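> Predicted model and sequence below, questions to follow.
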Amino acid sequence: MTPYPNLLSPIRIGATTLPNRMVMGAMHTRLETMDRPIERLAAFYATRARGEIAMILTGGYAPVPEGVMDEGGLVLNSREQLADHLPITSAVREAGGRIVLQILHAGRYARVPECVAPSPAKARINAYAPRALATNEVWATIESYANTAALAAEAGYAGVEIMGSEGYLINEFTAAITNQRDDEFGGSFDRRIRFPLEIVKAVRARVRPDFMLVYRISSIDLMEGGMAAAEIAEFARRIEQAGADMINVGVGWHESAVPTIAASVPRAAWAAAVRNVKQAVSIPVMASNRINTPEVAEALIASGAADLVSMARPLLADPEFALKTRQGRVDEIAPCIACNQACLDHIFTERVATCLVNPRAGREIEFMDRRSPSPRRFAVVGAGPAGMSFAIDAARRGHRVTLFEAAPEIGGLLNLACRVPGKSEFDELLRYFAVSLQRAGVEVRTGTRASVDALAGGGFDTVVLATGVLPRRPDIPGIDHPKVLGYTEVLSGRAEVGERVAIIGAGGIGFDVAEFLVGDPEESTSPDAFRKAWGVDAAIASPGGLAPPSPHRPRRRVHMLQRKPGSLGKALGKSTGWILKAKLRRAEVEMIAGARYELIDDRGLHYSVDGERRLLDVDNVIVCAGQEPERSLHDALAQRGMLVHLIGGADEAAELDAYRAIDQAVRLAVSL
C-alpha cells in the first residue's frame, strides 16, 4: 500500500478528473525573453507533464497591456496571439498532461508607467504610481478577463486561474488599505469584493461548462487593512456561488513585511489559513507555499486542510516529483531547498528563472541527456556541490567516475550551510546527493586526500578539480591572536564563541555566521515560533492577520563590519536578503560600514571610520573576508600531461554560490 493514499488519489475539478492531487503552481520564468521562446515553453511544461503532475498552471498572462508585470510582459487579448499558445498546449496534451492559463493583472505592481489600480496609492516596491480606474474602466477590465478566458479555451487550455492574491489588482480591490473608492466597487465589504465576483461570473458565462475555472484567493493578506478570517471565508463562499470550480490559496502580498515562501518559513506554515477557506466551501481547495515533499503534501490533505497541493519551485527542482512519488522513489526526488537564488532572485533582477538544484529547469532544449558512445574514466577531486554534480551527471552518461574527498563525509561547504538557522533544507540536498551518487554508480572515496601520483597513475583519462576554496586571511596586525576565528571553525562547531563578537566581512558568509550566532533555530521549523517572531495571527482575527511580534533575545552581542562604504548586505539575494537583515536587526546586530581595521589584541578589535579610531571590546573576532580558489593540484597534474578541468570555487572563488558551481559542473559533464 502506498504511504501517500490521499496524495495519489484522483479528484474531480468541475467536469475534469485529475489522476492525483499534485499541481504545478504558476510561476514567472521569463522564458519568453529568450531565443526560441515557444519551443522553450513547450519543452518546459511538457517535461513536467511527462513527470505525471496532475495539472500545470502557467505563468500569469495579463488581460490588458497595462496589467503586465513589466515591459514586454505576457499578454493574451487577441486571436492573433493564439499561434504562440497552440504548440504549448499541444505539447502538454501529447505528454499526457493538462495545462491551465493563469490570468494576472498586476495592478499597482505593474512596472510600467501606465499602471492602474483601484486607488492611486503607490506600492512601495514599484517606482511607478498607478492611475485610479474609472468605473467604466473597471467594467471594461472585467470584460477583458472574460475575453482572455475565451481565448485560452480556443488555444487548447483546460481552464484558467484568476489570480486574486499576492497584492495584484484583484487583491487591491478586496483590501480596504488599497481600495479607497466610493463607487459600486469600493467602500463596504460587499462592494470591495464585487470586482472579483463579476470577473468570475463573466468568465463562467463565456466558456463551456467543462472548462475549469480556478480562483486564487488571498487566504491571509499579511497587510494592515487586509481581510480578516470571517471575511475571507465569506468571500470564498461567494466565489464558489459565482461559478468557480476550485479555489487555490495564496498567502501574503509581495510588499508584506512577513516572509511567505523562503526557506526561513517552516514547511506548511500556512495550513490554518488554508483550512479557514476549506471549511467555508464545498468545491476543492488547493494549498500552496512551502510544500516541498510528498510527506508534507500528504499530511496537509490527510488533515482535511486542503484537497490538493500546489507546488511551483519543487517542480523546477524535479519535474518528475509526481512520477517518483507514485513509483515509490521518493528518496530520488531532487529537493526544492527554497533558496530562491536561481528562480525568484533571477526574476526580480530581470533574468530568466532556473533552479540551483536543477540547472536544466527552463533550459530543457539545451541539454541532450544521452549516454556517451565512448565512456571514459574520470577522477573528481572534491565532494562539494560542484564535484558531486559533475560525478553524478557523468556517471549517468556511462562514464566510470571516482570521487575523492579528503573529509570523512561528502558535502563540502553544504555541511556548514546546514547549521545556519533557516538553511536546514540543505540537509535534504545532501541526502539527495548521497542517494544519487549511489544510484549513478559513482565510486566515492571519503577520507582520502588525492595526490598527484595517485591521480596521474590511476588510469584516469581526465581529472576534474572541484577542490573548492580556502578562506582569505586579511593582512591585519594581530590576525593570529587567539581571539581570531575562521568561519569554518565557527559554523562547524569546532570553536567556542564568546558572548561579544565582531565579524569582519559582510558578504553572504558573514551574514550566515551572524545568523548562526544570534538566530533562533526553531523559527524556521516551528510554525508557532515563526508566527510569534514575525507577528502573524494564526486565527486571522485581526485585519490582514497581523499581530505584535514577540521580542527576540539574542544569545550574543554581534557587530558586523565591512571595508566598503554603504549599507551592508547589498549582494544578498533579492527575495531573501531583506528577511535576513530584518532578523539581524531584531537581534540588535550592529552593522558598521567603511571600517579600516587597525589591530586585534587582548582588548578586542581596533578599527577606524572616517579617521575616527574606535574599539570593539569583544571576546572573538570572526574572519569572513572572502575566499581564494584551491588549485594546488592543477599545475602539477598538467605537467604530468593530465587533462584537467577546474569547476566551482576552484575555478572562481569570487561571489561563490552553489548555483553557479552546480550549473558549471552539469554543463561540463554534458560537454564532455
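Done, it's in. All of these numbers come straight from a predicted model, not from anything done at the bench.

> Could you use CA atoms for every contact and neighbour count after this?
Will do.

> now the nearest residue to Gly67 once chain neighbours are set aside: how far from Glu499?
Using Cα to Cα, 6 or more residues apart in numbering and skipping residues adjacent in sequence, the residue nearest Gly67 is His105, 4.4 Å away. Going from His105 to Glu499 by Cα to Cα, to the nearest Å gives 50 Å.

> hang on, Leu57 packs against Ala26?
Yes - with contacts counted by Cα atoms under 8 Å, Leu57 reaches Ala26, the gap being 4.8 Å.

> ok, back up a step: compare neighbour counts for His105 and Glu499 and give me the winner.
Set His105 next to Glu499 and count neighbours by other Cα atoms under 10 Å: His105 wins out with 30 against 15.

> Checking my notes, Ala140 in a helix, right?
Yes - secondary structure of Ala140 (DSSP: H, G, I helix; E, B strand; the rest coil): part of a helix.

> I'd like to know how far it sits from Asn171.
18 Å.

> follow-up on the earlier one: pull up the overlap in contacts between Leu57 and Ala26.
Taking Cα atoms under 8 Å, 6 or more residues apart in numbering as the contact rule, Leu57 and Ala26 both touch Gln102.

> Of those two, which one has the most company?
Leu57 (24 against 20).

> Can you tell me what sits against stretch 593-606?
476-479, 481, 483, 502, 561-568, 607-610, 613-621.

> Give me the subset of those residues lying in strands.
Using DSSP state E, the subset of the contacts of stretch 593-606 located in strands is Ala502, Leu561, Tyr607, Ser608, Val609, Arg613, Arg614, Leu615, Leu616, Asn620, Val621.

> neighbours of Ala83, just the number please.
11.

> Now do the strands for the stretch 501-650 of the chain: every range, in order, please.
Counting by DSSP state E, counting those that start in this stretch, the stretch 501-650 of the chain has strands at residues 557-561, 590-592, 595-601, 604-609, 612-616, 620-623, 627-629, 643-646.

> Which strands or helices does the first one pack on?
Where contact means 3 or more Cα pairs under 8 Å, 6 or more residues apart in numbering; DSSP states H and E, strand 557-561 is packed against strand 500-504, helix 508-518, strand 590-592.

> Work out for me the element the spatially most central residue of the chain sits within.
Residue closest to the mean C-alpha point of the chain, counted by Cα atoms, centre = their mean, is Asn340 at 3.1 Å. For Asn340, there is no host helix or strand (DSSP states H and E).

> Would you agree it is in contact with Ala262?
Yes - between Asn340 and Ala262 there is a contact under Cα under 8 Å: 7.0 Å.

> what is in contact with the two at once?
Ser575, Thr576.

> unless I'm mixing things up, the residue nearest to Gly67 is touching Glu166, no?
No - at 11.2 Å, His105 does not count as touching Glu166 under the criterion of Cα under 8 Å.

> Quick check: Arg515 touching Arg419?
I think there's a mix-up here, since residue 515 is Glu and not Arg. No - at 10.0 Å, Glu515 does not count as touching Arg419 under the criterion of Cα under 8 Å.

> try it against this one:
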Amino acid sequence: MKYQKLFEPIKIGKLEIKNRYAMAPMGPLGLGDCEGGWNDRGIDYYTRRAQGGIGLIITGVTFSDTEVEKPSFPNTPNSTYNPVQFVRTSREMTEKVHAYGAKIFLQMSGGFGRVTIPTNLGEFPPVSASAIPHRWLDKTCRPLTVEEIHGIVKSFGKGAFNAKRAGFDGVEIHAVHEGYLIDQFAISFFNQRNDEYGGSLENRLRFAREIREEIARTCGPDFPVALRFSLKSMIKDWREGALPGEKFEEKGRDIAEGIEAAKLLEQYGYDALDVDAGTYDAWWWNHPPMYMEKAPYKEFARITKENVKIPVIMAGRVDNPDTALGCLEKDVCDMISLGRPTLADPDIVNKIRRNNLSQIRPCISCQEGCMGRIQTYSLINCAVNPQAGKERVNRFNPIVRRKKVLVVGGGVAGCEAARVLAERGHEPVLYEASDRLGGNLIPGGAPSFKEDDLALAKWYEDEMKRLGVEVHMNTKAGEKEILDKSYDAVIMATGSRPKRFSLGDDDKVYSAEEVLLGKKDAGNTVVVVGGGLVGCELALDLAMKGKKVTIVEALGKLLAVNGPLCSANREMLEKLIPFNGIDVCCNAKVTGFKNGVLCAETAGGKKEFKADSVVLCVGYSSENSLYNQFKDCLDEVYLLGDARQVSNIMYAIWDAFEVANNI
C-alpha cells in the first residue's frame, strides 16, 4: 500500500497507537453539559472520528481549575467541577472510542488569560502572568498570585486522575502554545515577574514543569502526557503578528529559545510534543486560513524533532496524504494531526487507507463553521459537513416513500441537495445550465490560494457519479421540466448574479467572475470597486500575479460587510493587502470611468485613479425568476442557496442539507 508508513503503529510513552494519524484538538464548544461533563453531541462527535479510522483522538480544550477562570458551563467540560458527572460521561465516550481501536487523550488547559475570547469571558476578570494588555479588550490583566498558580497545578493532578479513571489513555497539556495562560508565563514578552515563575527560561517554564510532576504524582509515571508546543511565536508587537515571509524582530519566543524550551520540556518528562507556531497576536499561524500554504509547520516540526527524542506531532493543513507521507519519510515529524479535515470528512483516514482519495470531502479552510462559530457563537461545526458536531441531530432521515425530485442548478446548494436525496434513497435529477458543477466555487477557486474550492466542486462531481445521480449539463430547466408531473418535488437552486452598474466606458468594466475565469484581461493596472471578501481576494490574486491594484471601498474599512467570521481569516487577509502592495481608498463613492481614469468622491474631495480596467465587486443579486414564475404551480417546491438569499458556501450547504434531509 502506497501509504503504508502512515498506518504503522507508534508509541507515546508506553502507549501504542495503531497508526500515525491523530485528530487535532479543536475547541469542543457546544459539546459539554452544565455539570462539566460531555453531552450526547460530544460523545457522538468523537466516536464518529474514531469510527473513521483515527489512531489518536485529542479532545478539544477542557479545564480543571474552578477558582481563577471560573467555569461558564456549558462552554467546555471540566474534569474536577463534578468528578462523578465528568467520569460518567467520559467513560461512555472512551468506551465507544476504544471499540474502534482508537486511543483518546483529554486536552487540559491551564486557562486562557489575556486571550479569552470576549464572548467566553464570563464573570471573571482577565488574568495573566503579569499586568499586560488583553488581546481583544481594552483591559489590563491581573497577575496570578503564586497561590493561584499552585492551585491550578493541583487541579491538573486531580483532573488527570479523573481522566485516567474515565478511560482516557493520556492527556495533552494546553499549553506552551498559541499564547494561552501557560505560554504567557513561558514567553518573556508577556512574563514580567520577578519571582520563581519569571526571569530565566527555566523559571518561565516552571508552571509547565510542575504540571507534569503533579500528573506523574497522581497518575503514575507511565500515564502519557503530551504538550501542545509553539516553537516560534511570530509576534511583532502587542496584537501585531508577522505574515509568512515577512522580515521582523521576534518579540515572543524565537527558534533558538524554542529549541531550548523543547529540550527542557522533554527533560521534565513530557512524552510527546504537538508542534505548531504562532500566538493569538498572529492567530493565522495557529489557525491557518486558505491564504496560508499547506503544511506551514513543516520547518518548525523538523527543527523540534532534530532536538528531542520524544515523538513530534504536526498539524496544519496536512490533508494531502502525499504531503503527510513525505513528512514522515523525511523525518519532519512522527505523527500527522488532522483537525478541520476530520470535521469535513470524519472518514478521511479510512479513505486514505483504502486509497479512496476522490471520496474525501475537502476542508476549504474557510473557518466559517469551526473557528468562526466557536469565536462568535460558542459552537463547533463545519461549513462543508452539516453533520459535524450534530451527528445525531443531522443523521440521514429514513424515507417513507421514494420520491423523484427535480433539482434546478448545480452550484453547492443544488449539488448538496442532490447528494443528500440520493444518500437517503430518493431519485434526484439535476439540471445545470453551464458545463461544470460547482457554481460560484469555480470562479471563487481560481486564485492559487483557493484551490480547495475547486476540490470541493470536483468532490461534488464525483459524488454525483458515485451515487448515480442523473445530471443534465449545459441544459436550462424550463417549463417542460419544471411542470413534469413525474416529479414529486422541485428544488430551485439557481444561484445569483453579480450586481452591475454603468460607469461610462463599460467595455473595460468587468465582474470578478469574468476576470477570475480569464474571460476578460484586466490589464496591468486595475481598480477593484468593493472591499468585501470577493474584492479583497480578487485584489490579492491580481497583486500576486504582478498587477498594480487599488481597492476603492464606499464604507470606512475593508471587509466591513460579509467578511470572514473567523478573526484569523479576516486579520490575515487585511494584512496581506498592504503586504502585497495593494492601495486602498475607503469612504469613496465611484462616479465614473472614462479614458482610463476612474473618478470617486471622498471626504477630501474628488480622486482619480488610472486603470486599464475596473472590476466591480459590489455584491450579488438572487436569481429567483424561475421560482417566482412557477412556485404557485407546484405542490412541493423549495428555494435554496443564493437564489433564496445571497450568503456563503456554508449556508448554501447547510440549508440544502436541512431541506433535502426532510423531503
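Perfect, I can see it now. Here the structure is a predicted model, which means the values were calculated and not measured.

> Can you calculate the TM-score here?
Once superposed, the chains reach a TM-score of 0.90 (TM-score structural alignment, normalised by the length of the second structure), with 633 aligned residues with a Cα RMSD of 2.4 Å.

> one step back: tell me who's in contact with the residue nearest to the centre of the first structure.
Asn340 of the first structure neighbours (Cα under 8 Å, 6+ apart): Ala262, Gly573, Ser575, Thr576.

> please redo it, this time with the cut-off set to 6 Å
Asn340 of the first structure makes no contacts at all, as judged by Cα atoms under 6 Å, 6 or more residues apart in numbering.

> Distance-wise, check the aligned partner of it in the second structure relative to Ala256 of the second structure.
Mapped onto the second structure by TM-score structural alignment, Asn340 of the first structure lines up with Gln367. According to Cα to Cα, Gln367 of the second structure stands 32 Å off from Ala256 of the second structure.

> Then Val614 of the second structure?
48 Å.

> Could you do Thr323 of the second structure as well?
Distance from Thr323 of the second structure to Ala256 of the second structure, by Cα to Cα: 27 Å.

> for Asp44 of the second structure, same thing?
Counting by Cα to Cα - Asp44 of the second structure and Ala256 of the second structure are separated by 42 Å.

> So for these two, which sits in the more crowded spot?
Neighbours were tallied for Asp44 of the second structure and for Ala256 using other Cα under 10 Å; the higher tally belongs to Asp44 (21 against 10).

> what number of residues lie near the nearest residue to the more buried one once chain neighbours are set aside?
In space, and not counting its chain neighbours, Asp44 of the second structure is closest to Glu391: 6.2 Å by Cα to Cα, 6+ apart. Neighbour count for Glu391 of the second structure, taken as other Cα under 10 Å: 19.

> Quickly find the element holding the counterpart of Lys465 of the second structure in the first structure.
Mapped onto the first structure by TM-score structural alignment, Lys465 of the second structure lines up with Gln438. Element membership of Gln438 of the first structure, judged by DSSP H and E, is helix 426-440.

> List the buried residues for that helix?
Phe426, Asp427, Glu428, Leu429, Leu430, Arg431, Tyr432, Phe433, Ala434, Ser436, Leu437, Ala440 (16 or more other Cα atoms under 10 Å).

> and Asp282 of the second structure, what is it in contact with?
Careful, residue 282 of the second structure is Ala; it's not Asp. Under the contact definition (Cα under 6 Å, 6+ apart), the residues listed for Ala282 of the second structure are Gly241.

> tell me the SS of it?
helix.

> Can you find the partner of it in the first structure?
In the first structure, Ala282 of the second structure lands on Ser256 (TM-score structural alignment).

> again with Ala344 of the second structure
Aligned partner of Ala344 of the second structure by TM-score structural alignment: Ala317.

> Quick one: map Leu491 of the first structure onto the second structure.
Per TM-score structural alignment, Leu491 of the first structure is aligned with Leu516.

> Tell me how many other residues crowd its match.
20.

> Break down the stretch 101-250 of the second structure into its helices, ranges please.
Secondary structure of the stretch 101-250 of the second structure by DSSP state H, counting those that start in this stretch: the helices cover 146-165, 181-186, 201-204, 206-219.

> Quickly compare those helices and say which is most buried.
Among the helices of the stretch 101-250 of the second structure, helix 181-186 has the highest mean neighbour count (mean count of other Cα atoms under 10 Å), at a mean of 29.

> Quick one: distance of that helix to the chain centre.
Centroid separation between helix 181-186 of the second structure and its chain, computed with Cα atoms, centre = their mean, to the nearest Å, is 24 Å.

> What span of the first structure is it aligned with?
Counting by TM-score structural alignment, helix 181-186 of the second structure corresponds to residues 169-174.

> any idea how far the equivalent of Arg191 of the first structure over in the second structure lies from Asn194 of the second structure?
Correspondence of Arg191 of the first structure to the second structure, assessed by TM-score structural alignment: Asn203. Counting by Cα to Cα, the gap from Asn203 of the second structure to Asn194 of the second structure is 10 Å.

> do the same with Ile399 of the second structure
Per Cα to Cα, Ile399 of the second structure is found 67 Å from Asn194 of the second structure.

> Could you check which of these two is surrounded by more residues?
Neighbours per residue, other Cα under 10 Å: of Ile399 of the second structure and Asn194, the larger number sits with Ile399, 14 against 10.

> From Leu485 of the first structure, how far out is Gln180 of the first structure?
Applying Cα to Cα to Gln180 of the first structure and Leu485 of the first structure gives a distance of 56 Å.

> ok, now Asp663 of the first structure?
From Asp663 of the first structure to Leu485 of the first structure the distance is 32 Å (Cα to Cα).

> And for Asp70 of the first structure?
From Asp70 of the first structure to Leu485 of the first structure the distance is 46 Å (Cα to Cα).

> between these two, which one's more packed in?
Leu485 (20 against 17).

> Now do the same for the more buried one: helix, strand or coil?
Assignment for Leu485 of the first structure (three-state DSSP): strand.

> contacting residues for it?
Ile622.

> got it, and Ala338 of the first structure?
Ala338 of the first structure neighbours (Cα under 6 Å, 6+ apart): Ala262, Ala263.

> ok so, going back, separation between the match of Leu491 of the first structure and Ala344 of the second structure?
26 Å.

> returning to that earlier point: going by neighbour count, which of the contacts of stretch 593-606 of the first structure are buried?
Of these, these count as buried by 16+ other Cα under 10 Å: 478-479, 483, 502, 561-563, 568, 607, 616, 618-621.

> Under the alignment, what does Asp655 of the second structure map to in the first structure?
That one, Asp655 of the second structure, aligns with Gln664 by TM-score structural alignment.

> now its match, nearest residue through space, not along the chain?
Closest to Gln664 of the first structure by Cα to Cα, 6+ apart is Ile647, at 6.5 Å.
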